[in-house]
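# Pasted the sequence and its predicted model underneath.
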Amino acid sequence: MAMSRTKPAPAPTPTPAPALAAEKRQPSSRPAPRPGPLISTDQPPLLTGRLKLILAVLLVTQFMLAVDFSILNVALPAIGDGLGFSLSNLQWIATTFALSAAGFTLFFGRIGDLIGRKKIFIGSLALLGLASLAGGLASLAGGLATSPEVLLIARVAQGLATAAATPAGLALLTTSFPEGPLRQKALGINGALMSAGFTAGAILGGVLTDVLSWRWAFFINVPVALAVVLIAPAVIKESRPAARPKLDLPGALTVTLGLLGLVYGLTRAGEHGWSDAHALAGLIGGAVLFAAFFLVERKVDEPLVPLKTLGRRNVAWGNLLGMLAFVTETSLVYLLTLYLQKTLGFSPLSAGISFGVLGIGTVVGGLVAPRVIARTSTLTALIAGGVIQAVFTGVLLFLGTTTGAAMGLLLPATFLGGIGNMLVIVGFMVTATSGLPDKEQGLATGLASMAQQVGITLGTPIMSTVVTATTAGVATASAIHHGVTVAIAVNTALVLVGVVIAAVFLRTRKTEAAPR
């Protein structure tokens, strides 16, 4: 009843004249129900200096992590010559990294919820810097028999660091920016830089390999990781759920081993064909472990991935679309690297520079995507982006063996396809992390990061399998051109599958442009 006596105080000022006077003297005393929403609607540009600094630290980190995925792709032939990798084993340099990055993402995402995302973020970057240093030093061994093993161990350590840093960084970003236009803008810039990082990695790899040595593709990480480790503790606040969750060890083990089995099986199939016993064992083992994972998650009190959350339409289908987006675009870089170097005879430097146009396209797409979502919906961004990507990936089917004509087709097609792909990626990030409370953001970003890592991991083995099966092991320029063409057709089909999934299963999912 004490409340009922305090209410009449503001009530005696209902007349227009006192209201105007009161507005000048004490603006906060007016209820002002209508101006409130208008102010919050116009608030998205309100990015404080601290938020800008947080965003800068997180974006630099995500960019560096993205660079790591592709920086060695262009340098693979040089690494093979220097360390004695066979042609069939070259892809393990990229796959060992991506395997550990994909397999342990959910596990480290939950560890971040337990001990704090900031701690995991900073610790993983320190590990990444040390692993990069070790990877670069491995090259000094030259032709010694142990050099390939040392390099692969360093790549595994880099992958584990990425598995920890990516979901932690993304969770810090989504919890620092409230859901709505501000978060969409942050995710748009993050997506643009992340995708640009893949392209920049290809360019940097080519430049460093031609001008210096491929070992500098490792060393380039060290100063960036060091700078972030020194700056982040003063800028980023600790983030963890109020209620500390328990570690679902059986769930973490089954999903991690399932991912490892699946990727290993696909990689073996790419090298030795689908009838290979090891490939079949990996694929069947992965499927069994995934089934066991779902059974475990139904029974434990605090599951690694609550099936209720995974059952949300935006989480389940959004992450599937994200995985397809990363499968198609990152594997396309692999296919075009083969085409440029093996069919057109480009050097690593020239091939890397050729991907600059794709990088510009992804940056443009990342900047445009939040505006498209704000004016329409995530569904529009997902479908329009997928259609654009499919059309301009399909155009690459007409690539020939003449350099001038091929580049006249490849450059504009990759630019426009990159815009479409980035619309899908930003749409997926917004879709998969929206409508969830902050306490579930670690899980949501862990799932989104896993979709990203798995897509990147599976893309190269899948397309490598297609190329190998089409060429039947023949490595002539014309055979590789034919194999790449068939793989591009498969790539285009996968993009169209994503468009259909978005249109059918996310047709009612819309992201509101303004806060309520």
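The structure has been received and is ready for your questions. Residues are numbered from 1 along each chain as shown.
# contacts and neighbour counts: CA atoms only from here.
Noted.
# Residue 510 against residue 379, yeah?
Yes: with contact defined as Cα atoms under 8 Å, residue 510 reaches residue 379; the gap is 6.3 Å.
# In terms of neighbours, single out the busier of the two.
residue 379 (24 against 16; other Cα atoms under 10 Å).
# The more buried one: what's it in contact with?
Residues near residue 379 by Cα atoms under 8 Å, 6 or more residues apart in numbering: 427, 502-503, 506-507, 509-510.
# Please compare the first structure with the one that follows:
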Amino acid sequence: MPGGHRRSVAGVTTLAPPTRHRTALAVLLTASFTLAVDFSILNVALPTIGTDVGFGLADLQWIATAFALCAAGLTLLMGRIADLAGRRRMFLLGMALLGAGSLLGGLATTPAVLLTARVAQGVATAIVVPAALALLLGTFPEGPARERALGLNGALMAAGFTTGAVLGGLLTDLLSWRWAFFLNVPVALLVLIVAPRVLVERPAEQRTRLDLSGAGTVTLGLLALVFGLTRAASHGWTDAPTLLAFAAAVALLAAFVAVEHRTAFPLVPLPVRRRRSVAVGNVAGALAFVTETSLVFLLTLYLQEVLGYSPLGAGLSFAVLGLGTVAGGLLGPRVIGRFGTRTAIVGGFLVQAVATLSLVLVSEDASSIWLVLAATFVGGVANLVVIVGFTVTATSGLPENEQGLATGLTTLSQQIGITLGTPVMSAVVTAAVLGGAGVLDGVTTAIAVNGALCLLGAAVVAVFLDGRSAARR
């Protein structure tokens, strides 16, 4: 066989490297891309789903919220469970749950069934994404090969979010929103067939027990935080249940910190808590996802409310952003190899800030679309350089038995960023409009805030990330 040879292990024929590595990478990237698409594929279709299944207008948000609550709230716990129970086993379990949940969603005729399906997809995401990333790190040793793999993973994750918006519109217009669920079923089956033959993991050091107190407090705290963020997007930041959710999140996360300091088996071990690269890297990652995903929201508002684009037309406009993210995913490892992770992240944030801030010049003139296309392409490239850099920074230099935790933290940063960005920028737009500004002025004000967050990300990394741990490779 070109590129590899066959060997028999325990009576089972498997593929030897490097063919097995390439196939394993394809399997892991396919799973990650599919789950990234699920974050946004139903957004355009929500009104149609509400009519077909029986959701009231005020309840439509739960189709997205049920997914986000589980995907973000459970990801740290699932990443640690993968360390103990085995990442390969958890990956396969998550893909099976994704297939079952997606089939149920496609067949749903009542709100309860559809929400059950979305919960299953969210739990599957919390299981699969950190396990897949940990398996990817285990397949490729630290260095250029791993950075290229992380670049592809980051590019497809970001492109998946954009693709979901476009694909959701196409499927709803041409076929049915149900195909947004059904498409996951053959993908899950294919992954479940191929993955057992190509995914391997080195035995990890087993701990005697899971930190149940820490797991309970952090999971409930994250669930409260994500609920507060998603409710703020629809009910405002001063809504009583929103404020109560934020208060509960603060109390529970504070309890988690206290538990971690006194337990013999902490969910987040002390060496990980003390590692600056993990903390700073994840702050950068959260800001990267906050800024780019919320910019998609702002530009969707601009394209539809100011320039009069249809939802499908607005979605198709982001194809250029998708191309930029793919290019950035390919470019990121080269930039890191040449300049180091700190310089790559800082430079990426600065270029993204310039591209974003140029969008404050958009107007009611139809020709502004050319500025939108150019800025989103450049910003997409820069954003992916940041994402690759943050992933390398936050997952390098850790022992094998803590890789699942590290990837759980990076996944958590990603999902909190996606969840946080839209309600924050929506609040900025709403405040500007209520203050007497038009939609265009509200959008450009929020774009300026978005660009400022990019500059903040650059400053945080430049000041706090140790240059020695982010040196040129």
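Yep, it's here. Since the structure is predicted, the reported quantities are computational estimates derived from the model, not experimental observations.
# circling back to that earlier point, please identify, among the contacts of residue 379 of the first structure, the one with the most neighbours.
So for those (other Cα under 10 Å), the most neighbours sit at residue 427, 32 neighbours.
# Over in the second structure, tell me which residue corresponds to that residue.
Using TM-score structural alignment, the equivalent of residue 427 of the first structure in the second structure is residue 389.
# Same check on residue 347 of the first structure?
Per TM-score structural alignment, residue 347 of the first structure is aligned with residue 310.
# is it true that its match touches residue 302?
No: shown here, residue 310 of the second structure and residue 302 do not form a contact pair, counting by Cα under 8 Å, at 11.3 Å.
# out of those two, which sits in the more crowded spot?
residue 302 (23 against 13).
# correct me, but that one touches residue 443?
Yes: counting by Cα under 8 Å, residue 443 is a contact partner of residue 302 of the second structure at 6.8 Å.
# returning to that earlier point: name the helix or strand for the match of residue 427 of the first structure, please.
Per DSSP states H and E, residue 389 of the second structure falls inside helix 368-395.
# And residue 176 of the first structure, what's its match in the second structure?
Residue 176 of the first structure maps onto residue 139 in the second structure, by TM-score structural alignment.
# Quickly note the distance from that match to residue 308 of the second structure.
48 Å (Cα to Cα, to the nearest Å).
# More neighbours: these two, which one.
Set residue 139 of the second structure next to residue 308 and count neighbours by other Cα under 10 Å: residue 139 wins out with 21 against 14.
# Just give the number of residues close to the residue lying closest to the more buried one once chain neighbours are set aside.
Residue nearest to residue 139 of the second structure in three dimensions, not counting chain neighbours: residue 21, with 6.8 Å by Cα to Cα, 6 or more residues apart in numbering. A count of nearby residues for residue 21 of the second structure, using other Cα under 10 Å, gives 19.
# From start to finish, how long is stretch 294-312 of the second structure in a straight line?
End residues of stretch 294-312 of the second structure are separated by 18 Å (Cα to Cα).
# buried ones in that stretch?
294-303, 306-307, 309, 311-312 (16 or more other Cα atoms under 10 Å).
# Point me to the helix or strand that includes the counterpart of residue 243 of the second structure in the first structure.
Using TM-score structural alignment, the partner of residue 243 of the second structure in the first structure is residue 280. If you go by DSSP H and E, residue 280 of the first structure is part of helix 277-299.
# quick one, helices of the stretch 151-300 of the first structure?
Using DSSP state H, counting those that start in this stretch, the helices of the stretch 151-300 of the first structure run over 181-211, 216-219, 221-235, 249-272, 277-299.
# mind putting these in JSON lines, mean neighbour count and distance to residue 38 of the first structure included?
Below are the helices of the stretch 151-300 of the first structure laid out as JSON lines (neighbours: other Cα atoms under 10 Å; distance: least, Cα to Cα, whole Å):
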{"stretch": "helix 181-211", "mean neighbour count": "25", "distance to residue 38 of the first structure": "14"}
{"stretch": "helix 216-219", "mean neighbour count": "23", "distance to residue 38 of the first structure": "49"}
{"stretch": "helix 221-235", "mean neighbour count": "16", "distance to residue 38 of the first structure": "31"}
{"stretch": "helix 249-272", "mean neighbour count": "23", "distance to residue 38 of the first structure": "45"}
{"stretch": "helix 277-299", "mean neighbour count": "18", "distance to residue 38 of the first structure": "44"}
